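Asker: quick check, what structure comes out for this input:
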Amino acid sequence: MTPAARLSAAIEVIEAIDSERVPAAKALKEWGTAHRFAGSGDRAAISGLVYDVLRRQASSAWIMDAAAPRSRLLGMLKLERGLDADAIAALCDGSRFAPAPLSEGERAALVSRTVTDAPAHIAGDYPEWLDGYLADVFGDDRAAEAAAMASRAPLDLRVNTLKAKPEKVLGSLRHLNATATPWSPLGLRITLGADARNPGVHAEEDFIKGGIEVQDEGSQLAAMLSGAKPGEQVIDLCAGAGGKTLALAAMMQGRGRLIATDRDKRQLAPIHERLSRAGVHNADVRTPKGADDPLSDIRASADLVLIDAPCTGTGTWRRNPDAKWRMRAGALEVRLKDQIEALDRAAALVKPGGRIAYITCSVLPPENSEQVRKFIGRHSDFTVTPPAQAASVLWDKTDEFLAATYQSDEGLLMTPRRTGTDGFFISVLHKKA
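Answerer: Below you'll find the predicted structure:
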């Protein structure tokens, strides 16, 4: 397919997303099934165009003064891809399979309009109802912070120190242009271009042998800040597919007791194979059965309970750009209740002198600092470990890292703009001895 034909295909997919109200992944899959002539490179390029439109949906419609799929695509080509009006016109020439030529109004908009005077939710590409929440945490920087959350994320990997060494894996993945991540000493990063396909990491020998796992650098750092140590009893309360469970296991060096569970047993399905491949032998996966509590035998004995809390996922918008436009206020209320339940459950599991590591991939204050303040109000035997103290478990870049984060009395927040990671909030809560 020509670049122009790919634009036409992207417009077609966006029309399907709008009219059928389906997730982007579903619409792209259905388009690919109906157009089997398109090669893998074509499908990757079309996918990149569609997701970039979703990333820049509001701002693209603003500069074009129109919200039609074609208008948003044209605006995105200017804002996200950096093409000028002439370059866009060359692609939209009306030839076979190409979009129709630019109208006078479209060309004028591409030449003259910007987002300089746009409201924050337009310039930052997020739903207007979230503006107050983002203003609470970012203030006048909210448009810039949200815009950074709209850019395409790199592919980050974590080296599993139970089976490999970072410097060796870095050498073996040079063909993927892997580099060390800025903060995590265990992280590797593969930067992806606009039309790039995700590399076949799962086919790499390092992955097959358990030496690497796909994990955003921010998620790696969140696990590290928990301070899990060899010999401790550690509970991963919302383990899901096991990403942070694996990170905790490596921190514990195979010594101690690691328990992984989740309220939703379906989320736990991949964890067994992942633990086996990673060479983890001290993990006990407890799958809930009916109304029975899989942790009923544990009372105030854990050194650490890690809560990778169910949340709105606002910190992962750059990976799931269509999710932000489907998000509703009701979803936030549901997640807040889930977080309260998890925190209160964890409080009963931690021994005196132990700690809770509360983590969200959200940037919204109600899920982060406000949730921690309310927890402390309910559980006066807990105090917040100052972010500088929690981060001291990291490495020689602690001061530089802290300067890049947003810090509060309740914890610290990483963002794509400040730390180059997904948005993660971390609070370490210490139970009085």
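Asker: can we go C-alpha only for contacts and neighbour counts from here?
Answerer: OK.
Asker: residue ranges for the strands of the stretch 301-433 of the chain, please.
Answerer: For the stretch 301-433 of the chain, the strands defined by DSSP state E, counting those that start in this stretch occupy 302-308, 350-360, 382-384, 406-408, 411-414, 424-431.
Asker: any chance of those strands in CSV, plus distance to Val53 and mean neighbour count?
Answerer: Output for those, formatted as CSV (distance: least, C-alpha to C-alpha, whole Å; neighbours: other C-alpha atoms under 10 Å):
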stretch, distance to Val53, mean neighbour count
strand 302-308, 30, 26
strand 350-360, 26, 23
strand 382-384, 41, 20
strand 406-408, 29, 16
strand 411-414, 25, 26
strand 424-431, 24, 26
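Asker: buried stuff in stretch 258-267?
Answerer: Leu258, Ile259, Ala260, Thr261, Asp262, Arg263, Gln267 (16 or more other C-alpha atoms under 10 Å).
Asker: typo on my end, stretch 275-294
Answerer: Leu275, Arg277, Ala278, Gly279, Val280, Asn282, Ala283, Val285, Arg286, Thr287, Pro288, Pro294.
Asker: now, which of those lie within strands?
Answerer: Ala283, Val285, Arg286 (DSSP state E).
Asker: could you measure from the second one over to Arg257?
Answerer: So the one you mean is Val285. Separation of Val285 from Arg257 (C-alpha to C-alpha, to the nearest Å) stands at 11 Å.
Asker: centre-most residue in the protein?
Answerer: Thr316 (3.0 Å; C-alpha atoms, centre = their mean).
Asker: one more to line up against the first:
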Amino acid sequence: MTPAAHALAAIEVLTAIGERRAPAGQALKDWGASHRFAGSGDRARIASLTYDALRQRASIAWRMNADTPRALVLGALAFTRGLSVDEIAASFSGAAHAPEPPTEAERAAIAGASLDGAPAHVRGDYPEWLDGQLADVFGEERAEEGAALAARAPLDLRVNALKGDRDKALEQLSHLGAQATPLSPLGLRVPLTSDGRGPPVQAEPAHLKGLVEVQDEGSQLASLIAAAASGEQVVDFCAGAGGKTLALAAQMAGRGQIYAYDSDIRRMAPLHDRASRAGVKNLQIRTPRGKQDVLDDLEHRADLVFIDAPCTGAGTWRRNPDAKWRMRPGALEVRMAEQDAALDGGARLVKSGGRLVYVTCSLLDAENGKRVAAFLDRRPDFALVPAPEAAIAAGLPGLSRFAAGPGHFLFSPRRSGTDGFFVSVLRRA
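Answerer: Below you'll find the predicted structure:
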């Protein structure tokens, strides 16, 4: 397929997303199923262009004076990929499998593109109804924070200390141009191609043998701040597919016991194979069994309960850009209720003197500091651990510069170059 055909396909996918309100991933899958002539490389390029258009949908629409799929693709090519209007016109020929040439209005919009006078939610590429939420956290810098969330995300890997160290991983992945991440001592960052795609690292021997796992640096930092130690009893209360479970297990060096639990058994399915590949031997997976309490034997026994709470994912918009446009106020209220339930459910497992670590991949205070404050009102036997103290305990004192309030950390693409993560460490009296 030609670049023009990729652009035409991206327009078709964006049309399907708008008409069916389908997630981008599903719309791309459906397009591929009905266009089987497209190879894996073609599908990847179409997906990359589609996501580029969605990341900056609001600012592209402002500059193009239109929010149509065609305008979004034209804007992504011009504003994200830096193509001139003449370069775009060279492939937008109107021939078979190519979009129609740019109109005079489209040429003028690209040539005179400007965000002067645009409101914060347009400059930051996020839904207008979230402007107040982000203003509460970032104030006058919310547009800049939003714009960083609308950029392409890097490809980060975590070195599994059970299988080797970072030097070993750097050597094995040197052909990919892998470099050490600036904040996580276990992180690697692999460069993306010019169209935003990463190499197939899951096919690399280093991944197949469990030396590295795909994990954003911010997610790595959240796990490291928890400071799981050898010999401890650790519960990952919202384990999901187990990315942070494996990170915590590696910190424990095979000693002690880590329990993985999630209220949805389907989310945990990949963890079994992932744990085997990673060489984790001290893991127990507790799956839901109807009304049975499968964690009752752990009540008041855990040194550490790690809660990676269900959230809106407002810190991961770089990777899931369509999620921000599909998000509705009602979804935030549902997540807040789930977060309160997770905190209460995990707290009963923490022993006297033990730690409760609350994490979200959100930047909204309604899901973060306000949930912790409400929990502390309900449970006065817990108290915040000051962020500098938690950073020192994790062996990463430099992370204290990301403190947000007395006992919280807040990471974001603009501040830390990572996905957006909130982390709070609490200790039971």
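Asker: re earlier: let's have the strands of the stretch 301-433 of the first structure in CSV, adding distance to Met76 of the first structure.
Answerer: What follows is the strands of the stretch 301-433 of the first structure, written out as CSV (distance: least, C-alpha to C-alpha, whole Å):
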stretch, distance to Met76 of the first structure
strand 302-308, 34
strand 350-360, 30
strand 382-384, 43
strand 406-408, 30
strand 411-414, 26
strand 424-431, 27
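Asker: of these, which approaches Lys374 of the first structure most closely?
Answerer: strand 382-384 (11.5 Å; C-alpha to C-alpha).
Asker: give me the mean deviation of the closest one from the second structure.
Answerer: Relative to the matching residues in the second structure, strand 382-384 of the first structure has an average distance of 1.0 Å after the fit, by mean C-alpha distance after the TM-score superposition for the first structure.
Asker: about what we covered before: which of the buried residues of stretch 258-267 of the first structure sits closest to Ser8 of the first structure?
Answerer: Closest to Ser8 of the first structure, out of all of these and judged by C-alpha to C-alpha, is Gln267, at 37.3 Å.
Asker: how about the contacts made by that closest one?
Answerer: With contact taken as C-alpha atoms under 8 Å, 6 or more residues apart in numbering, Gln267 of the first structure is in contact with Gly240, Ala241.
Asker: that one falls within a helix, correct?
Answerer: Yes. Membership of Gln267 of the first structure in a helix is supported by DSSP: H, G, I helix; E, B strand; the rest coil.
Asker: mind checking how far it is from Gly243 of the first structure?
Answerer: 11 Å.
Asker: Lys29 of the first structure too?
Answerer: Lys29 of the first structure is 26 Å from Gly243 of the first structure, by C-alpha to C-alpha.
Asker: which one of these two is surrounded by more residues?
Answerer: Counted by other C-alpha atoms under 10 Å, Lys29 of the first structure and Gly243 do not tie: Gly243 has more neighbours, with 21 against 14.
Asker: how about Ile63 of the first structure, what does it touch?
Answerer: Contacts of Ile63 of the first structure by C-alpha under 8 Å, 6+ apart are Gly75, Ala109, Leu110, Arg113, Thr114, Val115.
Asker: tell me the buried residues within the residues you listed.
Answerer: For the contacts of Ile63 of the first structure, buried by 16+ other C-alpha under 10 Å: Gly75, Ala109, Leu110, Thr114.
Asker: cross the residues you listed against helices and list the overlap.
Answerer: Among those, the members found in helices (DSSP state H) are Gly75, Ala109, Leu110.
Asker: closest to Asp303 of the first structure out of those residues?
Answerer: Gly75 (52.1 Å).
Asker: could you find the closest non-adjacent residue to the closest one?
Answerer: Using C-alpha to C-alpha, 6 or more residues apart in numbering and skipping the chain neighbours, the partner closest in space to Gly75 of the first structure is Ser60 (4.1 Å).
Asker: strands of the stretch 51-200 of the second structure, residue ranges please.
Answerer: Using DSSP E, counting those that start in this stretch, strands in the stretch 51-200 of the second structure cover 155-159, 179-180, 187-190.
Asker: please convert these to TSV, extending it with distance to Arg20 of the second structure and mean neighbour count.
Answerer: Shown next, in TSV, are these (distance: least, C-alpha to C-alpha, whole Å; neighbours: other C-alpha under 10 Å):
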stretch	distance to Arg20 of the second structure	mean neighbour count
strand 155-159	30	25
strand 179-180	41	18
strand 187-190	35	24
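Asker: mind putting those into CSV with distance to Arg414 of the second structure?
Answerer: Converted to CSV, those look like this (distance: least, C-alpha to C-alpha, whole Å):
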stretch, distance to Arg414 of the second structure
strand 155-159, 16
strand 179-180, 19
strand 187-190, 17
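Asker: just checking, Val350 of the first structure touches Lys431?
Answerer: Yes. Using C-alpha atoms under 8 Å, Val350 of the first structure makes contact with Lys431 at a distance of 7.4 Å.
Asker: buried ones in the strand or helix carrying Trp31 of the first structure?
Answerer: Assigned by DSSP states H and E, Trp31 of the first structure falls within helix 24-34. Using 16+ other C-alpha under 10 Å as the burial criterion, the residues of helix 24-34 of the first structure that qualify are Ala24, Ala27, Leu28, Trp31, Gly32.
Asker: just the buried ones among the contacts of Ile63 of the first structure now: which is nearest Gln215 of the first structure?
Answerer: Proximity of these to Gln215 of the first structure (C-alpha to C-alpha) peaks at Gly75, which lies at 31.8 Å.
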